[in-house]
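everything below, folded, please.
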Amino acid sequence: MALSNNVTGAISFIAMLLSIPVIGAGIWLTTEPDNSCVKLLQWPVIILGILILVVSLAGFIGGFWRIPSLLIFYLIAMLILIVLLGCLVVFVYMVTVNGSGRVVPSRVYLEYNLDDYSGWLQRRVKSSYKWDRIRSCLSSSSMCGELNQSYKMAQDFFNAHITPLQSGCCKPPTECGYTFVNPTYWISPINTAADMDCLQWSNEQTQLCYSCNSCKAGLLANLKKEWRKADVILLITFIALICVYLIGCCAFRNAKTEDLFRKYKQGNAYT
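From the prediction side, this is the model:
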């Protein structure tokens, strides 16, 4: 039984290591400007990673110090966490399955439409109360100012691979017909009937297109790209945890079998 318990402890240690990429994915999301403004996915991921770490530590202690109650807690709690992780992986995939940039004439960068994204994501930015806070956070960043430093000529800007957030928030939509002065300053002629965002644009550097639906769509496009990267990490960890959990279950079952067999042999020795 000691050998099987040690195997269970070693498996639990591997599960502890697997919590690191989950926590790391959450921390990485907090470092991205858009995610730090929205604060939707990173904390559930970090909390789930910490729970996996704590439960795995309990299994590690229970395995090497031969505490059956901790091993049983580990097996039950880890099963719940694996199910939760799997649900999170599926959820992130489902809410990011729709939405992509649209090609516009004579532009290398893409433009984004809010209606292309999932209803759940749209509801996170459509509320004026929620968006006011997000907009204030985004406008305090340097993402638009960086464009002015990088692109002086119109054609250089039109050929640039800018981020979805910069495309949606730092310039007016192409269909509005604004004339380029610099990446964050544009003048008429303007087709105000093309899109409501055309009326929302302001050359005031603290306003720009932060009130536009294109800005909200650009934010969701950025979130989609980053969430998909995090989801790949979570999926790989999910599969690895399933394998580790199944091996741990087998080791625990073998330990119980060895214990029963040992007690049976001791009982026969006394008869």
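
from now on I want contacts and neighbour counts done on CA atoms only, so please keep to that.
Fine.

now the helices: where do they sit in the stretch 101-250 of the chain?
Remark: helices assigned in the stretch 101-250 of the chain by DSSP state H, counting those that start in this stretch are 119-126, 128-139, 143-150, 154-158, 164-169, 196-200, 213-270.

ok, residues contacting the fifth one?
Surrounding helix 164-169, the residues in contact under the criterion C-alpha atoms under 8 Å, 6 or more residues apart in numbering are 101, 109-112, 143-144, 208-210, 212-219, 221-222.

next, the structure of the following sequence, for comparison with the previous one:
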Amino acid sequence: MAFRLSNNLIGILNTITFLLSVPILGAGIWLGARADGTECERYLSAPVIALGVFLMVVSIAGLVGACCRVTWLLWVYLLAMFVLIVVLFCLTVFAFVVTNRGAGETVSGRGYKEYRLGDYSNWLQKRVESTKNWNRIRSCLQDSKVCKSLQDKNQNWQQFVSSSLSPIESGCCKPPTSCGYTYVGGTDWTITNTNSTDPDCKTWSNAAMGLCYDCQSCKAGVVATVKRDWKRVAVVNIVFLVFIVIVYSVGCCAFRNNRRDNAYHGGWKGGRGYA
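Sure, this is the predicted structure:
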């Protein structure tokens, strides 16, 4: 019996998925093997490799199951797809729940905003306040030189206060405005006596590897960045989820076709033997 449309479609989709998994897996291995790679890159390599392996295995199962009519492989493929749908749905809902609180505070006369850790969800706060997690995050920030663009700029005070800083630059690369420190240039500030009760004022250091990397404002800047990125990912997840549900539906049709074809051939052969 000729291949059904759904079997051919599943075969094409999984061929594309397999081809996509190869560069993803290669990128993960490359990140982990780089001798001069940062801790961030090495930490990122594990999930990238896991994603590449998962996509490769699932696509092979779907491709062989649909095109070679291996029913049990197609069943495994559908099970994996179902699990993926459930996980994506849960992650999308979770992302919207934990990012529904918190926003940068506008500062009068400033082009940038400032960030307070207490404004964000408790779950995100606990993640960044964990000593183990923050040591890793801080190392990533220092290795990636997130404050280098400010250090290299030759700005006067007016140019600095009118500039648009990212949440991480605002939280990690300058002291809080409430400290009242005097701007010198780049990331250099003259530390003066202050009446501010903000503990970040005492934490600030002009040293390039110090700055405000241990400040609560820096943690808030990281959380604000995570919140923004997670919302973007959640939107992409919704689109991807719709696509996966469609593929899963087509895969169910291919699975049903396999069972019908197997039953047909089995019945025909059995009838012929009986004759």
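
circling back: out of the helices of the stretch 101-250 of the first structure, flag the one nearest residue 6 of the first structure.
helix 213-270 (8.8 Å; C-alpha to C-alpha).

tilt between that closest one and helix 128-139?
100 degrees (axes from the mean of the first three to the mean of the last three C-alpha atoms, to 10 degrees).

for residue 269 of the first structure, see how far away residue 50 of the first structure is.
Distance, residue 50 of the first structure to residue 269 of the first structure, using C-alpha to C-alpha, to the nearest Å: 47 Å.

which one of these two has more residues nearby?
Between residue 50 of the first structure and residue 269, counted using other C-alpha atoms under 10 Å, residue 50 has the larger neighbour count: 17 against 8.

wait, the more buried one touches residue 23, no?
Yes: with contact defined as C-alpha atoms under 8 Å, residue 50 of the first structure reaches residue 23; the gap is 6.8 Å.

quick one: closest of the helices of the stretch 101-250 of the first structure to residue 95 of the first structure.
helix 119-126 (6.8 Å).

ok, the residue nearest the centre of the first structure to residue 157 of the first structure distance?
With distances taken as C-alpha atoms, centre = their mean, residue 227 lies nearest the centre of the first structure, 3.5 Å away. From residue 227 of the first structure over to residue 157 of the first structure the distance is 27 Å, taken as C-alpha to C-alpha.

pick the most deeply packed of the helices of the stretch 101-250 of the first structure.
helix 164-169 (a mean of 26; mean count of other C-alpha atoms under 10 Å).

residue range for that one in the second structure?
Alignment note (TM-score structural alignment): helix 164-169 of the first structure is matched to residues 167-172 of the second structure.

for residue 106 of the second structure, which non-adjacent residue is closest in space?
Counting by C-alpha to C-alpha, 6 or more residues apart in numbering, residue 113 is the residue found nearest to residue 106 of the second structure once chain neighbours are left out, at 4.8 Å.

map the one you found onto the first structure.
Aligned partner of residue 113 of the second structure by TM-score structural alignment: residue 110.

contact partners for that match?
Residue 110 of the first structure neighbours (C-alpha under 8 Å, 6+ apart): 101, 102, 103, 104, 164, 167.

mind running it again at 7 Å?
If a contact means C-alpha atoms under 7 Å, 6 or more residues apart in numbering, then residue 110 of the first structure has 101, 102, 103, 104 as its contacts.

which one of these has the most neighbours?
residue 101 (16 neighbours).

mind checking what that one lines up with in the second structure?
Here residue 101 of the first structure is matched to residue 104 in the second structure, going by TM-score structural alignment.

how close does its match get to residue 117 of the second structure?
Taken as C-alpha to C-alpha, the span from residue 104 of the second structure to residue 117 of the second structure is 10 Å.

isn't residue 230 of the second structure up against residue 95?
Yes: the criterion here is C-alpha atoms under 7 Å, and residue 230 of the second structure meets it with residue 95 at 6.1 Å.

skip the chain neighbours and tell me the closest residue to residue 217 of the second structure.
Among residues not flanking residue 217 of the second structure along the chain, residue 171 sits closest, at 4.6 Å (C-alpha to C-alpha, 6+ apart).

whoops, residue 158 of the first structure was the one
residue 107 is the one closest to residue 158 of the first structure (C-alpha to C-alpha, 6+ apart), at 4.9 Å.

pretty sure the one you found contacts residue 157?
No: using C-alpha under 7 Å, residue 107 of the first structure is not in contact with residue 157, being 8.6 Å away.

any idea how far residue 193 of the second structure lies from residue 178 of the second structure?
12 Å.

between those two, which has more neighbouring residues?
Between residue 193 of the second structure and residue 178, counting by other C-alpha under 10 Å, residue 178 is the more crowded of the two (13 against 10).

list the contacts of the more buried one.
residue 196.

now with 8 Å?
196, 198.

just residue 52 of the second structure next, same as before
21, 22, 23, 24, 25, 28.

distance of the residue nearest to it when sequence neighbours are not counted relative to residue 48 of the second structure?
Closest residue in space to residue 52 of the second structure, ignoring its immediate chain neighbours: residue 25 at 4.3 Å, by C-alpha to C-alpha, 6+ apart. The gap separating residue 25 of the second structure from residue 48 of the second structure is 7 Å, by C-alpha to C-alpha.

likewise for residue 136 of the second structure?
In terms of C-alpha to C-alpha, residue 136 of the second structure sits 18 Å off from residue 48 of the second structure.

isn't residue 156 of the second structure up against residue 187?
No: counting by C-alpha under 8 Å, residue 156 of the second structure does not reach residue 187; the two are 11.7 Å apart.

neighbour count winner among those two?
Between residue 156 of the second structure and residue 187, counted using other C-alpha under 10 Å, residue 187 has the larger neighbour count: 21 against 12.

residue in the first structure paired with that one?
Checking TM-score structural alignment: residue 187 of the second structure goes with residue 184.

residue contacts, its match?
144, 145, 147, 148, 170, 171, 203, 205, 208.

what lines up against the fourth one once you look at the second structure?
For residue 148 of the first structure, the aligned position in the second structure is occupied by residue 151, per TM-score structural alignment.

quick one, what contacts that match?
185, 186, 187.

could you redo the last one with a cut-off of 6 Å?
Taking C-alpha atoms under 6 Å, 6 or more residues apart in numbering as the criterion, residue 151 of the second structure is in contact with 186, 187.

could you check how far it is from residue 12 of the second structure?
Residue 151 of the second structure is 51 Å from residue 12 of the second structure, by C-alpha to C-alpha.

pretty sure residue 56 of the first structure contacts residue 14?
No: using C-alpha atoms under 6 Å, residue 56 of the first structure is not in contact with residue 14; the gap is 8.3 Å.
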